[in-house]
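Trainee: 3D model of this:
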Amino acid sequence: MKVFYGLLLLLFSQSLQAQRTFSPADTTGFAAILEALRQKYQIPSLSVGVVHGKKLVWYKGLGYADIENKVTPTEHTVYHLASVTKTFGAIILMQLVEAGKINLDDPVTKYGIQLGARWGNDDRIKLKHLLTHTAQGNSFNGFKPGYSFGYNGDYYGKLAQPIEKESGKTFGQLMVDNIIRPLGLAHTAPNLADTASFALTGYNREAYGKLVAKPYDLQKGRIVPIADPTHFGPAAGLMSCVSDLVAYSTAIDEQKLLNPLTWKQVFTPTYSRNGNALPYGLGWFVRDYKRLRILWHTGWWTGNSSLFVKIPERDLTFIILANSQDLSRPFYAKFDIFRTNPKLQSNLRASAFAKAFLDQFVGKP
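Mentor: Next comes the predicted model:
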């Protein structure tokens, strides 16, 4: 009997190990799917990476980072991350929580944060509500905080106020000192348009600009170049590339930057005041798919979009960056004047690109 159970344990262990082993089978077909989607959505450039074993095991650059000069994207081509910046912002905020300088239960009014409209100056709204997109509520719960998920990048960006007040530093300085330099992210920087924050990196501005994928928009059926976005803060504005995001992903896997208990908190779904699990943790979407915990964030703005997906149990990370907004557009369909549609936003398969990744490396529903 002991031999029997020992054999079962061995088979079970081998099965788990097999699940954790990356297989590049038919990545040619996967690349073809991504290229077909790129052409369908008329995205000029895609930089795509799959991370396994703390290494970039598969990379593909599709299209042109600069159409006019036919520049093919590489793993070092820089893109605007848009809302993937929120994952970095959450780390900086939680570092201050760990240091005892910020309490997530503090009311936003402590920092003079004004939210406008019906939410204005409300002591019931805490910093944790901005961090988890639960500040607004809806008509079913009297627009009270803590009851429902409603993505709001503007509210998230206001976390800069407590971050800067309690640290005594600008958000840009914290980004450089606490994340970019410790992790050796050689191609990651605050938005070029924020000249003061970008200068903190010490990078040559002209040389860095040559690495950046040119932003485009689809207007009246034509792909046209547009101006770069200008914002930088906890909600958006960081610039990076696939190779640096590999290092960032590895740091998360190794539980660097925050202590293990804080990382556990970051990747735990928020619960509403009614006891319902919501799709967001602290700066990350957190959902289960085929009995696997999936962690991700999207980024979307005119001229750029991004998707960063982690599946810890499979030791897999998927990174895809684009120089137009159509990679992540489905996640940002409007629900009402104030919010995006929470059902779409919390469904990773809403993106055809994410769906292709899940089908290839995890399996279909």
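
Trainee: when you work out contacts or count neighbours from here on, use the C-alpha atoms and nothing else.
Mentor: OK.

Trainee: the strands in the chain, which residues?
Mentor: Taking DSSP state E, the strands of the chain run over residues 45-52, 55-63, 79-80, 189-190, 216-219, 222-225, 238-240, 285-289, 292-301, 304-311, 316-322.

Trainee: deepest-packed of these, please.
Mentor: Ranked by average neighbour count under the criterion mean count of other CA atoms under 10 Å, those are headed by strand 79-80 at a mean of 32.

Trainee: who touches Ile91 in this structure?
Mentor: With contact taken as CA atoms under 8 Å, 6 or more residues apart in numbering, Ile91 is in contact with 257-258.

Trainee: for it, give its distance to Pro260.
Mentor: Plainly put, Ile91 is 12 Å away from Pro260 if you go by CA to CA, to the nearest Å.

Trainee: and what of Phe232?
Mentor: Going from Phe232 to Pro260 by CA to CA gives 28 Å.

Trainee: ditto for Asp105
Mentor: Summarising the geometry, the distance separating Asp105 from Pro260, computed by CA to CA, is 21 Å.

Trainee: who has more neighbours, Phe232 and Pro260?
Mentor: A side-by-side neighbour count of Phe232 and Pro260, using other CA atoms under 10 Å, places Phe232 first with 22 against 12.

Trainee: surely the more buried one and Thr195 touch.
Mentor: No. Distance between Phe232 and Thr195: 10.3 Å, which falls outside the contact criterion (CA atoms under 8 Å).

Trainee: how about the contacts made by Phe88?
Mentor: If you count contacts by CA under 8 Å, 6+ apart, Phe88 has them with 175, 179, 234.

Trainee: for stretch 55-62, which outside residues touch it?
Mentor: Contact with stretch 55-62 is made by 24, 31, 35, 38, 45-51, 72-75, 243, 246, as judged by CA under 8 Å, 6+ apart.

Trainee: swap in stretch 357-365?
Mentor: Counting by CA under 8 Å, 6+ apart, stretch 357-365 makes contact with 30, 290, 318, 349, all of which sit outside it.

Trainee: let's compare: structure for the following, please.
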Amino acid sequence: MKNLILFSLLIAASSSFSAEPHAAHDNSKPYDIAAFVQKLDVIRKKAHIPGLSVAVVKDQSIVLATGLGYANAEKAIPATAETPYDIASVAKPLSAVVALHLVETGKIDLDRPLVEYSEWGEFCTGFSRQPTTLAKGLLCDSPNHTLRNLLSHTAIGVPGSHFSYNPVLFSWASRPIMSVTDTSFSALVKQYVFTPADMEMSARKYRDLPLRADLAREQAQPYQVSDSGAISRAGERPPQGDGAAGGVVSTALDLAKFDIALDRGQLISEASRKKMMTPTRLNNGEAAPYGLGWFIQKYKGHTLVWHSGWWDDAYSALYLKVPDMNVSFIVLANSEGVWWDNPPERAEVERSQFAQAFLSAFVTSSSKTLL
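Mentor: As a prediction, this is how the structure comes out:
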């Protein structure tokens, strides 16, 4: 990490680049990085995204980390690879790492009924009565809901019967985890993710834990974009609890560090990592489009493992891995412009223009220009 060098080709490629990108030379992997970054900037401008930060990891080395546009449009502060953003639901893979670490240490069982760990019954009954689509079909008479159901979004209806993406129930997964450790979930993420992955510019926040002061100063300002493309500062986000579904502020560079630490087995074992990225089997034997904290799908002969993040009118993000190519892509934005209205019941990351640009440049392209 410490030996990243400046990649001057990218600096000269476009005057719109807001910061000098980091890159590691890898002559055996001849990708046209400059053309890829130019494509991302075209997509960014078309989507009226004020600021964007990106990173690409190949073979557990960072081959690109840079920023485009502005982290603060009013003050013309450029976005960089080290600009912090609220990553929204991209926090879910990090939360799943915490859960699987506790499984490895014997502190929690993914398949033990939640009622044995926490006050699930009371929460379930109360939430099921709320007038929200996320509560529709939640059956609380069954004592069989498990942590696996929450982390794989298979808690609606008969537990394990079908996939139904549900950030509220995923968020509640922090409760049994805190119960068995007698520790705040935010402290556990720091202990088992941020610290071992050397994610120095990442932190949790929730209603009782203000964002770390240095990150608050540097954080990309959130913007909402009108139909005409005009931007304005977004309002304050509503306070959240110490849940597993979000609550993380991080940078593209730090998420690249997470990616490397995860693939090197520094956070959880290889067996646990594979479990995260294996589609959940439903009660009828069918495969859901989700593992533990990750969407999973097939695309042109490759398995894609990914998660999106979206705060309406504020932030958006995408973290996409192609395990058989050993390559990962991270993009963070200070508007909702990265979001592509993915249907909540399906995995269709190929609909994202940013994902398409990445897949074309690093995965499906048959001809790559030498650096």
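
Trainee: where does the TM-score land?
Mentor: Here the superposed chains carry a TM-score of 0.83, computed using TM-score structural alignment, normalised by the length of structure 1; 322 aligned residues with a CA RMSD of 2.1 Å.

Trainee: wait, which of the strands of structure 1 is closest to Lys158 of structure 1?
Mentor: Checking the strands of structure 1 against Lys158 of structure 1 by CA to CA gives strand 238-240 as the closest, at 15.9 Å.

Trainee: how big's the offset between that closest one and structure 2?
Mentor: Superposing on structure 2 places strand 238-240 of structure 1 at an average distance of 0.5 Å from its equivalents, by mean CA distance after the TM-score superposition for structure 1.

Trainee: specify, as a residue range, where that strand falls in structure 2.
Mentor: Residues 248-250 of structure 2 are where strand 238-240 of structure 1 aligns, taking TM-score structural alignment as the criterion.

Trainee: what sits up against the matching stretch?
Mentor: Under the criterion CA under 8 Å, 6+ apart, residues 83-88, 91, 201-205, 215 lie in contact with stretch 248-250 of structure 2.

Trainee: closest to Gly121 of structure 2 among those residues?
Mentor: When the contacts of stretch 248-250 of structure 2 are ranked by distance to Gly121 of structure 2 (CA to CA), Ala91 comes first, at 25.7 Å.

Trainee: how much space separates the closest one from Asp111 of structure 2?
Mentor: As judged by CA to CA, Ala91 of structure 2 and Asp111 of structure 2 stand 22 Å apart.

Trainee: one more: Pro323 of structure 2?
Mentor: Using CA to CA, one gets 26 Å for the distance from Pro323 of structure 2 to Asp111 of structure 2.

Trainee: start and end of stretch 261-274 of structure 1, how far apart?
Mentor: Its start and end residues considered, stretch 261-274 of structure 1 measures 25 Å (CA to CA).

Trainee: residue range for it in structure 2?
Mentor: Here stretch 261-274 of structure 1 aligns to structure 2 at residues 271-284, judged by TM-score structural alignment.

Trainee: mind listing residues that contact the matching stretch?
Mentor: 96, 100, 152, 154, 160-163, 262-263, 265, 287-294, 296, 305.

Trainee: pick the one among the contacts of stretch 357-365 of structure 1 closest to Asp154 of structure 1.
Mentor: When the contacts of stretch 357-365 of structure 1 are compared against Asp154 of structure 1 (criterion: CA to CA), the nearest one is Arg349, at 24.9 Å.

Trainee: which ones are touching that closest one?
Mentor: If a contact means CA under 8 Å, 6+ apart, then Arg349 of structure 1 has 355, 358 as its contacts.

Trainee: do the same with Gln353 of structure 2
Mentor: Taking CA under 8 Å, 6+ apart as the contact definition, Gln353 of structure 2 lies against Ile43.

Trainee: pull out the buried positions in the match of stretch 261-274 of structure 1.
Mentor: Residues of stretch 271-284 of structure 2 classed as buried by neighbour count (16 or more other CA atoms under 10 Å): 272-273, 276-281.

Trainee: from these, which is closest to Trp120 of structure 2?
Mentor: Minimum separation from Trp120 of structure 2 among those (CA to CA) is found for Thr280, which lies at 22.0 Å.

Trainee: related to what we said a few turns ago, how do the contacts of Phe88 of structure 1 look in structure 2, which are kept?
Mentor: By both residues aligned by TM-score structural alignment, their matches' CA atoms under 8 Å, those still in contact after alignment to structure 2 are 175, 179.

Trainee: so can I have TSV of the contacts of Phe88 of structure 1 showing neighbour count and distance to Lys355 of structure 1?
Mentor: Shown next, in TSV, are these (neighbours: other CA atoms under 10 Å; distance: CA to CA, whole Å):
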residue	neighbour count	distance to Lys355 of structure 1
Met175	24	32
Ile179	20	30
Pro234	30	28
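
Trainee: for PyMOL, what selects the buried ones among the contacts of stretch 271-284 of structure 2?
Mentor: Selection of the buried residues among the contacts of stretch 271-284 of structure 2 in PyMOL, burial being defined by 16+ other CA under 10 Å:
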select buried, resi 96+100+152+154+160+161+162+163+262+263+287+288+289+290+291+292+293+294+296+305
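
Trainee: if we can go back for a sec, could I get the strands of structure 1 as TSV with distance to Lys355 of structure 1?
Mentor: Formatted as TSV, the strands of structure 1 follow (distance: least, CA to CA, whole Å):
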stretch	distance to Lys355 of structure 1
strand 45-52	14
strand 55-63	17
strand 79-80	22
strand 189-190	29
strand 216-219	23
strand 222-225	25
strand 238-240	23
strand 285-289	12
strand 292-301	13
strand 304-311	11
strand 316-322	11
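
Trainee: of all these, which one is nearest Lys128 of structure 1?
Mentor: Taking CA to CA as the criterion, Lys128 of structure 1 comes closest to strand 285-289 out of the strands of structure 1, the separation being 14.9 Å.

Trainee: which residues in structure 2 does the closest one align to?
Mentor: Going by TM-score structural alignment, strand 285-289 of structure 1 lines up with residues 295-299 of structure 2.

Trainee: that older thread, so for Ala91 and Asp111 of structure 2, which sits in the more crowded spot?
Mentor: For the pair Ala91 of structure 2 and Asp111, the greater number of neighbours falls to Ala91 (24 against 12), based on other CA under 10 Å.

Trainee: what does the more buried one align to in structure 1?
Mentor: Structural alignment places Ala91 of structure 2 opposite Thr85 in structure 1 (criterion: TM-score structural alignment).
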